[in-house]
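> sharing a model that was predicted from the sequence below.
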Amino acid sequence: MYPGTWAATHPDKPALVMAGSGRTLTYAELDERSLRLARHLRSAGLRTGDVVALLSDNCPEAYEVYWACLRSGLYVTAVNHNLAPDEASYIVRDCGARALVVSGGKAALVAALDVDVPERLAYLGQVEGYADYEAALAAAGTDPLDEQPHGDDFLYSSGTTGRPKGVKVALPPIAVDEPGYSYVTIFGGLYGFGEDTVYLSPAPVYHAAPLRFGGVVHALGGTLVMMEKFDAEGALRAIQEHGVTHTQMVPTMFVRLLKLPDDVRTSYDVSSLRVVVHAAAPCPVEVKRRMIEWVGPIVQEYYASTEANGATMITSEQWLERPGSVGVALLGVLHICAEDGRELAPGEVGTVWFERDTVPFSYHNDPAKTAAAQHPEHPTWTTVGDLGYVDEDGFLFLTDRKAFMIISGGVNIYPQEIEDLFSLHPAVADIAVIGVPDEEMGERVVAFVQPAPSVDASPALADELTAYARERIAHYKVPREVHFRDELPRTPTGKMVKGGLREEYVAR
């Protein structure tokens, strides 16, 4: 199913509503405009398997581009508009885009791109060197496409530990109106998406989960309410005003909601919510416990990645029995392995692998990274580099990213544990813990802290935070240094970009 399915039965139903401006796109409009764009791209020479790059802020046109690609056998590569021009240019070049569609709201970044793409369109404003999107759609016509092979996304990892990696999968062997698209099949049933769904998407549309879940909502005939940009009270307002039934957030959004004054947070009616999904980054135990206490046992978590090589899921009830777990396998078979590839027993920390029938993905233009993600003895077992362990019942507990683990004096230290400790501390707005070179210990623990508003960054605060940690965790895990920054480099989807912090520290 796709927007055309619902345009035929509920043409005037809102497919997408912008939470701030109220701009609305009906199913009839989404179907027609995505069809016109698909015809334009076909006339520009794009064929099945070609790539369309999309550089956009959160707006309805982003899903017109998405569905134009998915209904005509094209890949859509959504580009992070917060990247520097050379980083965004790298993705557009690396994915081999034959067309580039941009938002006029990002004209400054677009003007600085260094790319050579034959077909260029711009909406919501004029951009030099780009054809007018509306004019292109008007000229395209609405004759049905001869065929509508199913396209897919072709996304890049967030690049928290290096250059973003393009994750490319084979196109689904189905037409766009046929069942079988994996995200619709898996998550549609898992979370009860349907025609009565009102889904709030508070995150940037360029990220995998918001883009894909919005597509699932449209495939199943619900309404997508998209925030222009997340703010805690604005999310509560949108839930109340639109009768939101489902939403997906990341843990940093939970933290911001919980740090709202109680009288503000409780003044909004959130009783319409049936499911609150979270993923993308580890959630501190106390944060999740307080969310469940507030909204009820409707908080569901899945663990997955842009690579979609496997997934786990856990309900509120299961989590309350096993705080900190991310659940049991939903897609693939879980394995925890040592550095040498040997499978470990329950309770032992190692690399998280998922076993599938075939290799589910490849890193575009990087066979070495693709090979490194495959198990040395079992090629269809793949990993994205996370560390964790399973209990006797197969529930997975994550400890950290392998790239972030600190080895100090021969002891493994997981920064996530230290960061979780401070997640709800009233003086801390955000924190990142990294390992830096140390001549004696190999590495030492360093914390970068973004103080809460109206809190002074001072030696006294550093001492207070150090004392707080020493009372609650083993002393060898306590940061040896605390550095303050006005803002930390976290992506809008909640992942901390630690590579830049480490480089900054070493350079100093």
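Yep, it's here. Numbers count the residues shown, from 1 in each chain.
> can we go C-alpha only for contacts and neighbour counts from here?
Will do.
> residues in contact with stretch 487-502?
158-162, 203-204, 207, 250-252, 280-281, 430-432, 434-436, 448-450 (Cα atoms under 8 Å, 6 or more residues apart in numbering).
> now list the buried members of those residues.
158, 160, 203-204, 207, 250-252, 280-281, 430-432, 434-436, 448-450 (16 or more other Cα atoms under 10 Å).
> quick one: which of the residues you listed sit in helices?
251, 252 (DSSP state H).
> second one coming, line it up with the first:
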Amino acid sequence: MTRSAHVDTFARDHLPPRDQWPEFVFDRPELQFPPQLNCATELLDRWVQRGEGARTAILGAGGLRWTYAELLAQANRVARVLVEDMKLVPGNRVLLRGANSPMLAACWLGVVKAGGIAVGTMPLLRARELTTIVDKAQVSHALCDRRLADELAATQAQCPTLKHVLHYGPHDAPDELEARMAGKPPTFADVPTAADDTVLIAFTSGTTGVPKGTMHFHRDVMAACACWPPHVLRPRADDVFIGSPPLAFTFGLGGLLLFPLAVGASTVLLEKATPEALLPAIAQYRASIVFTSPTAYRAMAAHAKEHDLSSLRKCVSAGEALPAATRQLWKEATGIEMIDGIGSTEMLHIFISADEAHAKPGATGVPVPGYQACVLDDEGRPLPKGQVGRLAVKGPTGCRYLADERQKVYVQHGWNVTGDAYLIDDDGQFVYQARTDDMIISGGYNIAGPEVEGALLLHPAVAECGVIGVPDAERGQIVKAFVVLKPGHEPGPAMAAELQDFVKRTIAPYKYPRAVEFRASLPRTETGKLQRFKLRDGG
């Protein structure tokens, strides 16, 4: 390991043992990184140093536009507030709470410049979920949109490590963070972090509903920028990126912040990028590259011809499997062949993909330059073409869970085993089959069935329950709950609606069961373990 700049050594102290790391592959010239590396310096400062500070960096609501020089100044001021006012030392974890916006981007970059570790969180998460994340990562600082303050306040009351919190507001309603930034110079000497210092902890739900923190280094961020974008996406400096995934998702962080900055392009950060809002926004901002989910593309296809999408040249789909019918529907509506891909929070971003010229309906693509992939049987042996097995991948990024025994499940014999079932077709393309665990992927969101079960069981009417994903034409899958009620409670539409609303109030609303079926009993083993496979099979 290189010379760490982290004074707070929590992250380094809680990395998995070295013998549990995947094999990392750095066999390309662009993946040779210097020992000391701060990815914010590379992504932001270097453009201004090269005299290109006047280029547009970020666009937001209400006509907000920041150049690279203005974004740099804002990020530098955030870094100064963190260090000078909030007493952050390198290695501290900083929770980021907010919908996509220019200020959230400045906060992320400011944390990185100051040597902190960014911990992004979905805006919809409740205090129950936030508390788990804060405790797991021992978060000490938070920068939060004022409109999300209540859940964070409830979290802070339960988390003694979370001592330093500042709020920011929409661009037309600044708050305490902006007030402190206003008194700071627009310069900052970026902390000379090591290439293998942790820069972000991205949380992903496990099949048990217990979140896993995935730890990524500064070099991982730059490796992600050096692999899929130049070889598959091929963005240009004059591109305008836009999309729906939150910056708290690594899919959104890469597609809507890291990748545009890496090539000197601009990005549009919208708080609400629903299919209904995304189409007019593409026209308004003359966006040329869009990132969203198959569910959103399907919804937008029906209205695409109502908007001027002539600026679009690249459409990226990820977050869930892309149905061939959705690919065809979008192409008929826009004339654009989608770029599909699979990535994971553990791998940081996309590692199997195909560009427009090699896109094949129903297939995800081939390993991105810099990565290797294969399909393994249950004994860890590579399978021949045409046989379904477990997807395994290795490259310059990989899984390092924060103090989690599940590291030994995800990493096997040097491979990252993603939990996806795939086969390789006769053309060498990887074709998605299913998830190999109990994760439900609905509308681009990963939802752990056991977590929804836990929320339902908090309701006084629920005796027991089981949650699975069931196929859905629009969302890929939806969450379905099988519920056994306690005596004295009547099943029916009113009770189903009551349980749905209860789940929305207890955990993130997108996790609620869209279908509820009442049962007299649930299938269980002799030891009482719920048999979800029987629920899937109609038992």
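Everything's here; your move. Bear in mind that the values here come from a model prediction, so they are computed numbers and not experimental data.
> quick one: TM-score?
For this chain pair, the superposition-based TM-score is 0.74 by TM-score structural alignment, normalised by the length of the first structure; 425 aligned residues with a Cα RMSD of 3.7 Å.
> on that earlier part again, which ones among the contacts of stretch 487-502 of the first structure lie within strands?
430, 431, 432, 434, 435, 436, 448, 449, 450 (DSSP state E).
> if I look at the most centrally placed residue in the second structure, how far off is residue 341 of the second structure?
Centroid check for the second structure by Cα atoms, centre = their mean gives residue 249 as the closest residue, at 1.6 Å. In this view, residue 249 of the second structure and residue 341 of the second structure are 15 Å apart by Cα to Cα, to the nearest Å.
> residue 177 of the second structure now?
To residue 341 of the second structure, residue 177 of the second structure is 37 Å away according to Cα to Cα.
> comparing the two, which residue is more hemmed in?
Between residue 177 of the second structure and residue 341, counted using other Cα atoms under 10 Å, the more crowded position is residue 341 (27 against 21).
> map that one across to the first structure for me.
Aligning on TM-score structural alignment places residue 341 of the second structure opposite residue 302 in the first structure.
> please name the nearest non-neighbouring residue to its match.
Spatial nearest neighbour of residue 302 of the first structure, excluding adjacent residues (Cα to Cα, 6 or more residues apart in numbering): residue 313 at 4.2 Å.
> I figured that neighbour hits residue 303, correct?
Yes - at 6.3 Å, residue 313 of the first structure counts as touching residue 303 under the criterion of Cα atoms under 8 Å.
> joint contacts of the two?
Residues touching both residue 313 of the first structure and residue 303 (Cα under 8 Å, 6+ apart) are 326, 327.
> mind listing what the counterpart of residue 266 of the first structure in the second structure touches?
If you follow residue 266 of the first structure across to the second structure using TM-score structural alignment, you land on residue 305. Contacts for residue 305 of the second structure were tallied using Cα under 8 Å, 6+ apart; they are 333, 334.
> and the residue mapped onto residue 374 of the second structure from the first structure, how far from residue 395 of the first structure?
Taking TM-score structural alignment, the alignment pairs residue 374 of the second structure with residue 335 from the first structure. According to Cα to Cα, residue 335 of the first structure stands 11 Å off from residue 395 of the first structure.
> thinking again about what came up before, could you dump the ones in strands among the contacts of stretch 487-502 of the first structure to JSON lines with distance to residue 138 of the first structure?
Listed next are these as JSON lines, based on distance: Cα to Cα, whole Å:
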{"residue": "430", "distance to residue 138 of the first structure": "47"}
{"residue": "431", "distance to residue 138 of the first structure": "49"}
{"residue": "432", "distance to residue 138 of the first structure": "49"}
{"residue": "434", "distance to residue 138 of the first structure": "52"}
{"residue": "435", "distance to residue 138 of the first structure": "55"}
{"residue": "436", "distance to residue 138 of the first structure": "56"}
{"residue": "448", "distance to residue 138 of the first structure": "51"}
{"residue": "449", "distance to residue 138 of the first structure": "51"}
{"residue": "450", "distance to residue 138 of the first structure": "49"}
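> what about the helices in the stretch 401-539 of the second structure?
Ranges of helices within the stretch 401-539 of the second structure are 407-410, 449-456, 493-506, 532-536, based on DSSP state H, counting those that start in this stretch.
> quick one, which of the ones you listed is packed in tightest?
The highest mean neighbour count among the helices of the stretch 401-539 of the second structure, using mean count of other Cα atoms under 10 Å, belongs to helix 449-456: a mean of 22.
> would you check the span in the first structure matched by that one?
Using TM-score structural alignment, helix 449-456 of the second structure pairs with nothing in the first structure.
> what does that helix contact?
Under Cα under 8 Å, 6+ apart, the answer for helix 449-456 of the second structure is 207-210, 438-440, 462, 465-469, 479, 481, 499, 502-503, 506-507, 511-513.
> how about 10 Å then?
With contacts defined as Cα atoms under 10 Å, 6 or more residues apart in numbering, helix 449-456 of the second structure is touched by 129, 205-211, 438-440, 457, 462-469, 479-483, 499-500, 502-508, 511-513, 532.
> now swap in stretch 178-187 of the second structure and tell me
69-82, 84-85, 103, 166-169, 171, 176.
> part of a helix, is residue 317 of the first structure?
Yes - the assignment for residue 317 of the first structure by DSSP: H, G, I helix; E, B strand; the rest coil puts it in a helix.
> wait, it sits on residue 301?
No - counting by Cα atoms under 10 Å, residue 317 of the first structure stays clear of residue 301, with 11.3 Å between them.
> what about the match of residue 374 of the second structure, neighbour count?
Every residue meeting other Cα under 10 Å relative to residue 335 of the first structure is counted, giving 24.
> for it, which three-state class applies?
Residue 335 of the first structure - assigned by three-state DSSP - is strand.
> so what's residue 184 of the first structure up against?
Going by Cα under 10 Å, 6+ apart, residue 184 of the first structure touches 1, 190, 193, 212, 213, 215, 216, 217, 218, 219, 220.
> counterpart of stretch 110-124 of the second structure in the first structure, which residues?
On the first structure, the counterpart of stretch 110-124 of the second structure by TM-score structural alignment is residues 68-82.
> span of the matching stretch from start to end?
Chord length of stretch 68-82 of the first structure, first to last residue, is 24 Å (Cα to Cα).
> ditto for stretch 284-299 of the second structure
This stretch, stretch 284-299 of the second structure, spans 19 Å end to end (Cα to Cα).
> so it corresponds to what in the first structure?
Under TM-score structural alignment, the match for stretch 284-299 of the second structure is residues 241-256.
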